[in-house]
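**Student:** my questions are about this predicted structure, shown below with the sequence.
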Amino acid sequence: MKELDVIDSRRVPGLAGLYLARLPGGDTGPLSGEGERLVEFVDTVEPGVPKTEKWVLMVSTQLGCPVGCAMCDAGAMGFHGDLSAREMLAQVRRVLDDNPDLDPASHPKLKIHFARMGEPSLNPAVLEALELLAAEFPFPGLMPSLSTVAPAAPAAAEFMEKLIAVKDRHYSGGKFQLQFSLHATEAADRRELVPVPVWDLAAIAAYGRRFVKPGDRKITLNFALPEGAALGTGTIREFFDPSLFLVKVTPVNPTWRAGLTGTAYVWNEVPPELASAAAALEGAGFDVILSPSAPEEIEAATSCGQLWAAAMKERASAGHARAAGAPGGASRLPFDRSHCALLVVDMQRFFLDEDSPAYMPGAAAALAKAAELARAFRRAGRPVFFTVHAHEDPEKDGGLMTRKWKKVCLAGTPAAQVSPELDPREGEVFVKNRYSAFTNPALERRLRELGVDSLVVAGVKTDLCVESTVRAAFDLGFSCLVAADAAAAARDGQHRASLAAMARGFAAVGTTGAIIGELAVEKNEVLSGV
């Protein structure tokens, strides 16, 4: 039986080859309607370095990932199983076979990076793969590389202990690269970005003292810093020995997930505050690597956290909705597609313009999905409505809203305009000055006039105006389906918690792609999340 079957691929001349492969055993896979076991892997280079000098293969170790980092699309898929050691090596063999002009036996640096999809330390088969790799490719330039967030789990602890022995046996003398993806030095900040229990800094420092032997490469401490986040130079100096650890700082690539969480931060020139922090660490004896965004890598989707294949992006979107709590826990509501309408809440310039005091960076991705929904509903001949939150006179119509929120949007100003990407039309926009869209009674009247009894709801902020609107709609007898990827909150944790709350008692939760696909289905099918 073939260990993998490449079903799609893309070549980016001079930079990368990207592969989508089907693995055996997926007929009854864990993804309902998506039972195929699919993985991505990448044949790439380091920008500016010829492939004849450094060749990089990015290998997947799991189907999705159980960690779910705030900037990683593979994690948005959820976890659906481990790859075997032979399935990992099959990815390597395929890339080598596709490069007949390069001889891996004599290549000066052939880096096999276990980092495309999955948390390697939670799959013991990675250790077997490292053993098999050394046996099958005993080449002087071979250099495996492994990135981990250091999960605080017994399985990961056992893995990391065994990794020391594997490295010493096969890859001593600088032939192995280990990276801890920290992303922050403060525990609370790490939890925001890496939402699983992880080793603390003292544990990582202690491990480094046992892992690094004379002649070995230093362990990399990687920080993908959101905008405004500090590097924590004092903490790094306090815990880590510069003879054992080096520091690498990268941008947060603009993945779909990073767009939802508002963590994306791309820089081509090193920010001054980061340059200053790097200089302080170098003064303390640390090697520091500052790795700016490479536009060609981002465009090709070879960068860390990205997925390139459409099938995988759709799985990430669907997985995000599942993680919000819809499957199994959502209220089962009658949803009539022939009597449904789209309601987009507060997708206005007040929240979308970068120069606005209430700007939400994470709303851009949601806006794009809301625009897809609006176009699809118009094609299907179904009504589309929008709300804007605005005050005529905050002293008279502000109420508790203007006491709670100091940033006020005034009616009639550009900030109160629905985004032009949504193509709002006459009679479709309803102004409100409270959380719920239904505090403007004209909306309910219009829906009743059109015979609408079911709503697809999108917009911002998920945990405030969107959720308030859905709760009010439920009490008024409207069945709601929330488009998870067409909504956004200030923080991903707030977004996810709100989706889970709505799914538990007030709505179904789905994804834009699935909702659009469902528009043509006959009416009165019962939905529990798409």
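**Tutor:** Right, received. Where do you want to start?

**Student:** please make it C-alpha for all contacts and neighbour counts, starting now.
**Tutor:** Noted.

**Student:** report the longest strand in this protein, please.
**Tutor:** When the chain is parsed with DSSP state E, its longest strand is strand 479-488.

**Student:** how far off centre is that strand?
**Tutor:** From the chain centre to the centre of strand 479-488 is a distance of 18 Å (Cα atoms, centre = their mean, to the nearest Å).

**Student:** for this protein, which residue is closest to the average position?
**Tutor:** Taking Cα atoms, centre = their mean, the centroid of the chain lies closest to Arg257, which sits 2.6 Å from it.

**Student:** distance from the chain centre to whichever strand or helix holds that one, please.
**Tutor:** Using DSSP states H and E, Arg257 falls within helix 256-261. In terms of Cα atoms, centre = their mean, the centre of helix 256-261 is found 5 Å from the chain centre.

**Student:** put this beside the first:
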Amino acid sequence: MTIPKLHGYALPGAADLPENKVNWAFEPERAALLIHDMQDYFIDFWGDGCPMIEQVIANIAALRQFCRQNAIPVYYTAQPENQRDEDRALLNDMWGPGINQHAERKSIVNALAPQEGDTVLAKWRYSAFIRSPLEQALKETGRDQLIICGVYAHIGCMTTATDAFMRDIKPFLVADGLADFSREEHMMALNYVAGRSGRVVTTGELLPAPQSKAQLRALVLAQLDEEDVPEDDENLIDYGLDSVRMMALAARWRKALNDIDFVMLAKEPTIDAWWALLSRRSTS
């Protein structure tokens, strides 16, 4: 009746994503970010030091930073403690008392703690829109795109995406910004949303350039055909990165650093060298 002990798995990358039925363009001026249920209580089920969860948190943090830099509203959902039986209702039958017995773990994980200007919504049901001012807040700020990340992919995140769709709000479900009970259930959520109610994307697709070396590595690995994983100082061409994909990366990163071009990437095609180029924006 409660959430089981959970185990990490390989997060889906660009090559794993289902085919989207829609090709909505991401428009930052029309978007808002929803960080869904990233409370200590829900993350505790993976135990301490789970690499998958650390990567999910890092990806969400990068999205949040990008949103703040671009005046994109940031919303959180969080289940309140001390919920009455009539508030939890059928959730009691399905999941038991939940966070009611763990009020000390109600906080959003420290690495994603809300900051001034963020909005925390009380979460009552799977969908973040139920008993919530989220829809009205989006309308009042002219936002009709919702970036969704957090836990759990096949429960609240998928349901919120579908509810957004039914309210004429375009959901963007971030495949590597989600975590779930299993990879199978994670992929089920992605397949459902891609085919029924939204667009499935990766963190890298939403960001003009990687916000960390770990994100750069994940983005590059998704471009490679080889099963072997290169070290950060190894030539990526030897691992199957061709000029067409390199030119596409250069064009994309030029949106963040206008002096990036194909020649610069091709001169030294390693993760170390590329991160040295991309990270200049944080020190300039």
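**Tutor:** Structure received. Note that the structure is predicted; figures quoted are calculated from it, not measured.

**Student:** and the TM-score between these chains?
**Tutor:** Here the superposed chains carry a TM-score of 0.64, computed using TM-score structural alignment, normalised by the length of the second structure; 206 aligned residues with a Cα RMSD of 3.1 Å.

**Student:** would you mind finding the match for Ile99 of the second structure in the first structure?
**Tutor:** Matched by TM-score structural alignment, Ile99 of the second structure corresponds to Cys409 in the first structure.

**Student:** now Val193 of the second structure
**Tutor:** By TM-score structural alignment, Val193 of the second structure lines up with Met502.

**Student:** and its match, how far from Thr511 of the first structure?
**Tutor:** 15 Å (Cα to Cα, to the nearest Å).

**Student:** Asp393 of the first structure now?
**Tutor:** Distance from Asp393 of the first structure to Thr511 of the first structure, by Cα to Cα: 37 Å.

**Student:** what stretch of the second structure lies opposite the longest strand of the first structure in the alignment?
**Tutor:** Using TM-score structural alignment, strand 479-488 of the first structure pairs with 170-179 in the second structure.

**Student:** and the nearest residue to Trp55 of the first structure once chain neighbours are set aside, how far from Ser147 of the first structure?
**Tutor:** Nearest residue to Trp55 of the first structure, sequence neighbours excluded (Cα to Cα, 6 or more residues apart in numbering): Leu110, at 5.0 Å. To Ser147 of the first structure, Leu110 of the first structure is 16 Å away according to Cα to Cα.

**Student:** same check, this time on Leu178 of the first structure
**Tutor:** Using Cα to Cα, we find Leu178 of the first structure at a distance of 6 Å from Ser147 of the first structure.

**Student:** try Val56 of the first structure
**Tutor:** Distance, Val56 of the first structure to Ser147 of the first structure, by Cα to Cα: 14 Å.

**Student:** and the helices in the stretch 151-284 of the second structure, which stretches?
**Tutor:** 158-166, 183-196, 203-206, 213-221, 243-253, 262-267, 271-278 (DSSP state H, counting those that start in this stretch).

**Student:** okay, the ones you listed, which one's buried deepest?
**Tutor:** Counting by mean count of other Cα atoms under 10 Å, helix 158-166 has the highest mean neighbour count of those, with a mean of 22.

**Student:** in contact with the match of Ile99 of the second structure, which residues?
**Tutor:** Cys409 of the first structure makes contact with Phe350, His389, Ala390, His391, Ala415, Ala416, according to Cα atoms under 8 Å, 6 or more residues apart in numbering.

**Student:** between those, which has the most around it?
**Tutor:** For the contacts of Cys409 of the first structure, neighbours were counted using other Cα atoms under 10 Å, and Phe350 has the most, 28 neighbours in all.

**Student:** what residue of the second structure matches up with it?
**Tutor:** Checking TM-score structural alignment: Phe350 of the first structure goes with Tyr41.

**Student:** find the nearest non-adjacent residue to that match, please.
**Tutor:** Nearest non-adjacent residue to Tyr41 of the second structure, counting by Cα to Cα, 6+ apart: Arg105, 4.9 Å away.

**Student:** please apply the same query to His7 of the second structure.
**Tutor:** Trp46 (5.7 Å).

**Student:** mind checking how far stretch 93-105 of the second structure is from the chain centre?
**Tutor:** Distance, centroid of stretch 93-105 of the second structure to centroid of chain: 25 Å (Cα atoms, centre = their mean).

**Student:** got it, and stretch 134-154 of the second structure?
**Tutor:** 13 Å.

**Student:** ok, now which ones touch the match of Phe350 of the first structure?
**Tutor:** Contacts of Tyr41 of the second structure were listed using Cα under 8 Å, 6+ apart, and they are Ile99, His102, Arg105, Lys106, Ser107.

**Student:** can you rerun that using 7 Å?
**Tutor:** Ile99, Arg105, Lys106 (Cα atoms under 7 Å, 6 or more residues apart in numbering).

**Student:** wait, doesn't Ala128 of the second structure sit right on Thr160?
**Tutor:** Yes. At 5.7 Å, Ala128 of the second structure and Thr160 qualify as touching, with contact defined as Cα atoms under 7 Å.

**Student:** ok, Gly17 of the first structure to Arg94 of the first structure distance?
**Tutor:** From Gly17 of the first structure over to Arg94 of the first structure the distance is 11 Å, taken as Cα to Cα.

**Student:** Phe245 of the first structure too?
**Tutor:** 33 Å.

**Student:** tell me which element the aligned residue in the first structure for Asp85 of the second structure is part of?
**Tutor:** For Asp85 of the second structure, the aligned position in the first structure is Glu395, judged by TM-score structural alignment. Secondary structure from DSSP H and E places Glu395 of the first structure in helix 394-397.

**Student:** can you pull the buried residues of that helix?
**Tutor:** When burial is assessed from 16 or more other Cα atoms under 10 Å, helix 394-397 of the first structure yields the following buried residues: Pro394.

**Student:** how big is the offset of that helix relative to the second structure?
**Tutor:** The superposed helix 394-397 of the first structure is, by mean Cα distance after the TM-score superposition for the first structure, a mean 2.1 Å from where its aligned residues fall in the second structure.

**Student:** just how off-centre is the host helix or strand of the match of Phe350 of the first structure within its chain?
**Tutor:** Per DSSP H and E, Tyr41 of the second structure falls inside helix 40-43. Relative to the centre of its chain, helix 40-43 of the second structure is centred 17 Å away, using Cα atoms, centre = their mean.
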